[in-house]
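# quick one, structure for this:
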Amino acid sequence: MNKEEIKKLDQEKIVGTYSRYDMVADHGKGAKCVSVDGKEYIDFTAGIGVNCLGFCDDGWVEAVTAQLKKLQHVSNLFYSEPQVKAADLLTKRTGLKKVFFGNSGAEANEAAIKTARKYGTTQRGVHVNKIISLANSFHGRTMATITATGQEKYHKFFTPFLEGFKYCEANNIEQLKSLVDDDTCAIMMEMVQGEGGVLDLDPDFVKAAEQLCHEHDLVFIVDEVQTGIGRTGKLFAYEYFDVTPDIVTFAKGIGGGLPIGGVLFGEKCCDVLKPGDHGTTYGGNPVACAGAVEVLTRIDDAFLKEVQKKSAYLKDKLQTLPHVTSVSGLGLMLGVSLEGKEAPDVVKKALEEGLMVLTAKDKVRLLPPLTITYDEIDQGVEILKKALS
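Presented below is the predicted three-dimensional model:
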């Protein structure tokens, strides 16, 4: 099928929940993607942070293909080696105790919410079920996670919402303290608000949240769906903030391109969920976990240091571009603030010129593969410069 045939059939047959860009992807390698009409693009999106090793990485393809030839699915009624290998790597790297595997970031955050509420009600009483999340946050699109999301635009049309969420302004320590009461079971936050505009939290605020959780026996939940698995130059972004969460949710980059998410539990919460409390048919799928094992094995300390170097290199380049006023974010999760240009217009123009980028609020958002080369960074920045000019 050619480009126009694919677009036409998409518009006729697929629900229009996405405002798609005018490109039909066909194949790719590393940080380069080729459309069905043969045009090559530099990819600064990584499938919204999913393709951490880029398109069709040789080691990743070999790992998932080998597993496909053995066992594609077995269900969680039985044990499987890829699942325990992935869990072992995650716990050893973080010092956290146990893992629950799901299929997406929203599903991971649902499991975290359920765990926090069970912990609160079993430890301190049935009324202890309120969760504080942050204004401008994003935690998913299910009914629980959309309620946890502190942005009104995601709430339109979908009332009534799940009860039991309160919102705190990011970095407002006094307001956070005032929201904690006898009914509070957890505080939930992203270290960098991705969909909220790639905004880093203040370290003092994060530390204060951890301290409140210790003082009041609350569950400290860190949503690392977008920031995790090397995206910020650490395995998880909370490592920059000198805190130890009780629960860490992850997804996106962990599978290298296959749908997988999950929850890491510390000592406080690792045995809260019992048989029958939670589950998912596809969670911990052997093929997705084989991809996760490859990703986690590859993202070692040397790899993470290189991500940090690429981040500094890319930030320096971006700050010289016309109309750029500042660059926020950590690692290869960056938000570019503009003056005199609208982010959606820049994204569209960049695509026309051969660069795939994203938006986050009024910023241009960059989430390139962690394996992107310096030459590919240079090529992408030159195209972005042209789009801004």
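# every contact and neighbour count from this point should use C-alpha atoms.
OK.
# biggest helix in this structure by residues?
Longest helix in the chain, counting residues (DSSP state H): helix 105-124.
# all strands in the stretch 201-350 of the chain, in order from the N-terminus.
For the stretch 201-350 of the chain, strands defined by DSSP state E, counting those that start in this stretch occupy the ranges 219-223, 247-250, 261-265, 324-330, 333-338.
# let me know the secondary structure of V61.
The three-state label given to V61 by DSSP: H, G, I helix; E, B strand; the rest coil is helix.
# how near is it to M189?
Relative to M189, V61 is positioned 33 Å away (CA to CA, to the nearest Å).
# kindly report the same for D10.
From D10 to M189 the distance is 36 Å (CA to CA).
# so which of the strands of the stretch 201-350 of the chain is nearest C33?
The closest of the strands of the stretch 201-350 of the chain to C33 is strand 333-338. By CA to CA, the value is 19.5 Å.
# packing partners for that closest one?
strand 324-330, strand 363-366 (3 or more CA pairs under 8 Å, 6 or more residues apart in numbering; DSSP states H and E).
# deepest-packed of the ones you listed, please.
For these, the largest average neighbour count (mean count of other CA atoms under 10 Å) is found in strand 363-366, namely a mean of 26.
# so which elements touch it?
Applying 3+ CA pairs under 8 Å, 6+ apart, one finds that strand 363-366 contacts strand 333-338, helix 343-353, strand 358-360.
# can you pull out the strands in the stretch 51-200 of the chain?
98-102, 130-134, 165-168, 184-189, 192-193, 199-200.
# okay if I get those strands as CSV plus mean neighbour count and distance to H27?
Putting these into CSV (neighbours: other CA atoms under 10 Å; distance: least, CA to CA, whole Å) gives the following:
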stretch, mean neighbour count, distance to H27
strand 98-102, 23, 27
strand 130-134, 24, 38
strand 165-168, 20, 42
strand 184-189, 27, 36
strand 192-193, 26, 31
strand 199-200, 19, 32
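# next, the second sequence, to be compared with the first:
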Amino acid sequence: MGRPDVGQAGSRPLVRGVDVPGLRSELCGWCSNGGPTARHPHRTHPFTQEFRVSQDQKAASAIRLIGSFALWSSPDIEPHGTVGASITVHAEKSAPLSVSLASGVHYRDAFDLAPWERSPGDGVLVHTLGKGEFEDRPLRVDSFEIDLGGTRQVEKVVFRDSGSSAAFVIFEAQALSNPASGCPFHSSSEGVSLAALGSSIRLRNVGALWRAISQLTAGLQKASDLDEARSESLLFVAVVAASALEIGGGRELHRVQLETARRLDRAQDLDEVVEITERTVHNILDPLMGQPFRPTDRQIRAALGFVDQNFGKDLSDDEVAHRVGLSTSHFRYLFRQATGRPFQQYLLARRLEQARRLLIETDIPVQDIGAELGFSSLASFSRAFARHYGTPPSALRDERRGQR
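A predicted model of the protein is given here:
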């Protein structure tokens, strides 16, 4: 889709000193209405920005915005849980898809330079790309990706600021296709990026990991020669190992990389490179993921990816089975074989894990957390949470407040 129409007000560089690979060091962008006070100059900015999709990009499976999400959204200015904006994707022959952006869930103060990584379960994946400077203040540059739940013929994307203090800066909007092949870290690939691969491991996002491995496998099998495949494999393994170290992997991972390099050097064909790479990745991640990481069917990989990106939505095993092309009964069997639990138990566990994180890390009201994650009432959310964690959500929130 390209860059937003920033008009005359955006003719000067909005952010300087950008250190993100693939982006210019000085970027113009669109900045929405916002500011810490009612008389702040940015309160004169527009609320809405529309991105039209060119004919050759209409078939898209995801939308990605690159920008800073968001200025002036720290908890002392804007309470956690505030809905600061919405994004609506309009596509041919399908209802509009809308996502509401909540402070502390989908975005965080951009002047906080700590890397921001979130997968809140509504089809959104957020991660930090790098840094820049805005009005002589350092700030984060983020990627904000929305999974469309399949390929859609996208016509336009509309961003609407809700009028809170948060101001959203957008440098670029991209309509992403679902590549049949290509490595996750290829600059030409629009699948799982190198940064998102590391984020997925740290977030233990099994679905995104399976998508990355599937992309890698397809890319290796289409490599022009063995040397190219070996190089891509080693880079992938290096990213996996480095991210695994951050979540508790042992120092033996350095030795694993050396042994993998030796085995790849002896590989005789592309199939052997693929086998070595997949086995190495499993050996690194299986002990760390906290759940079985070896689905036996590519369709279950796709199902896990969809569920792990959309667990906050109203999902059924019938719907997911249909999406991946399986009968419901066969899907239930394969899903349980892959995850060790029935579909609804897996879905509930993912929702409760997210609820616990939000209770600890944000001030979003308990009832709102339950509603956001698909529970029909506060009572049903509290019962499910207490059964899973041994304490009701309100008690966990009170305990956290007492520790401040």
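# overall similarity of the pair, as a TM-score.
The pair, once superposed, lands on a TM-score of 0.24 when counted by TM-score structural alignment, normalised by the length of the first structure; 173 aligned residues with a CA RMSD of 7.5 Å.
# buried deepest among the helices and strands packed on strand 363-366 of the first structure, which one?
Each of these was scored by mean neighbour count; the highest is strand 333-338, a mean of 24, by mean count of other CA under 10 Å.
# by how many degrees do that strand and strand 324-330 diverge?
When axes from the mean of the first three to the mean of the last three CA atoms, to 10 degrees is applied, the directions of strand 333-338 of the first structure and strand 324-330 differ by 160 degrees.
# the inter-axis angle of strand 333-338 of the first structure versus helix 343-353?
With the same axes, to 10 degrees applied, the angle from strand 333-338 of the first structure to helix 343-353 works out at 110 degrees.
# need the longest strand for the second structure.
Ranked by residue count under DSSP state E, the longest strand found in the second structure is strand 137-161.
# and S311 of the first structure, which of the strands of the stretch 201-350 of the first structure is closest to it?
Minimum separation from S311 of the first structure across the strands of the stretch 201-350 of the first structure (CA to CA) falls at strand 324-330, 7.5 Å.
# what residues are up against S68 of the second structure?
S68 of the second structure sits next to 110, 139-142, 168-170 when contact means CA atoms under 8 Å, 6 or more residues apart in numbering.
# can you name the two of the residues you listed that sit furthest apart?
L139 and I170 (13.3 Å).
# same drill for these two, tell me which one is more crowded.
Set L139 of the second structure next to I170 and count neighbours by other CA atoms under 10 Å: I170 wins out with 27 against 24.
# one step back: okay if I get the strands of the stretch 201-350 of the first structure as TSV plus distance to I6 of the first structure?
Formatted as TSV, those follow (distance: least, CA to CA, whole Å):
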stretch	distance to I6 of the first structure
strand 219-223	36
strand 247-250	33
strand 261-265	30
strand 324-330	36
strand 333-338	31
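# show the subsequent helix or strand relative to the host helix or strand of G28 of the first structure.
Using DSSP states H and E, G28 of the first structure falls within strand 25-29. Sequence-wise, the next helix or strand downstream of strand 25-29 of the first structure (DSSP H and E) is strand 32-35.
# just list what that next one packs against, helices and strands only.
Applying 3+ CA pairs under 8 Å, 6+ apart, we find strand 32-35 of the first structure packed against strand 25-29, strand 40-43.
# give the buried residues for the longest one.
In other words, strand 25-29 of the first structure. By neighbour count with 16 or more other CA atoms under 10 Å, strand 25-29 of the first structure contains the buried residues 25, 28.
# just stretch 234-241 of the second structure next, same as before
Buried positions in stretch 234-241 of the second structure, judged by neighbour count with 16+ other CA under 10 Å: 234, 236-241.
# among those, which one sits closest to D271 of the second structure?
Using CA to CA, L234 comes nearest to D271 of the second structure of these, at 15.1 Å.
# how much space between that closest one and S380 of the second structure?
47 Å.
# next: L209 of the second structure.
Taken as CA to CA, the span from L209 of the second structure to S380 of the second structure is 31 Å.
# who has more neighbours, the two?
Taking neighbours as other CA under 10 Å, L209 of the second structure and S380 compare with L209 leading, 23 against 12.
# look up the closest residue to that one, ignoring the ones flanking it.
S200 (6.3 Å; CA to CA, 6 or more residues apart in numbering).
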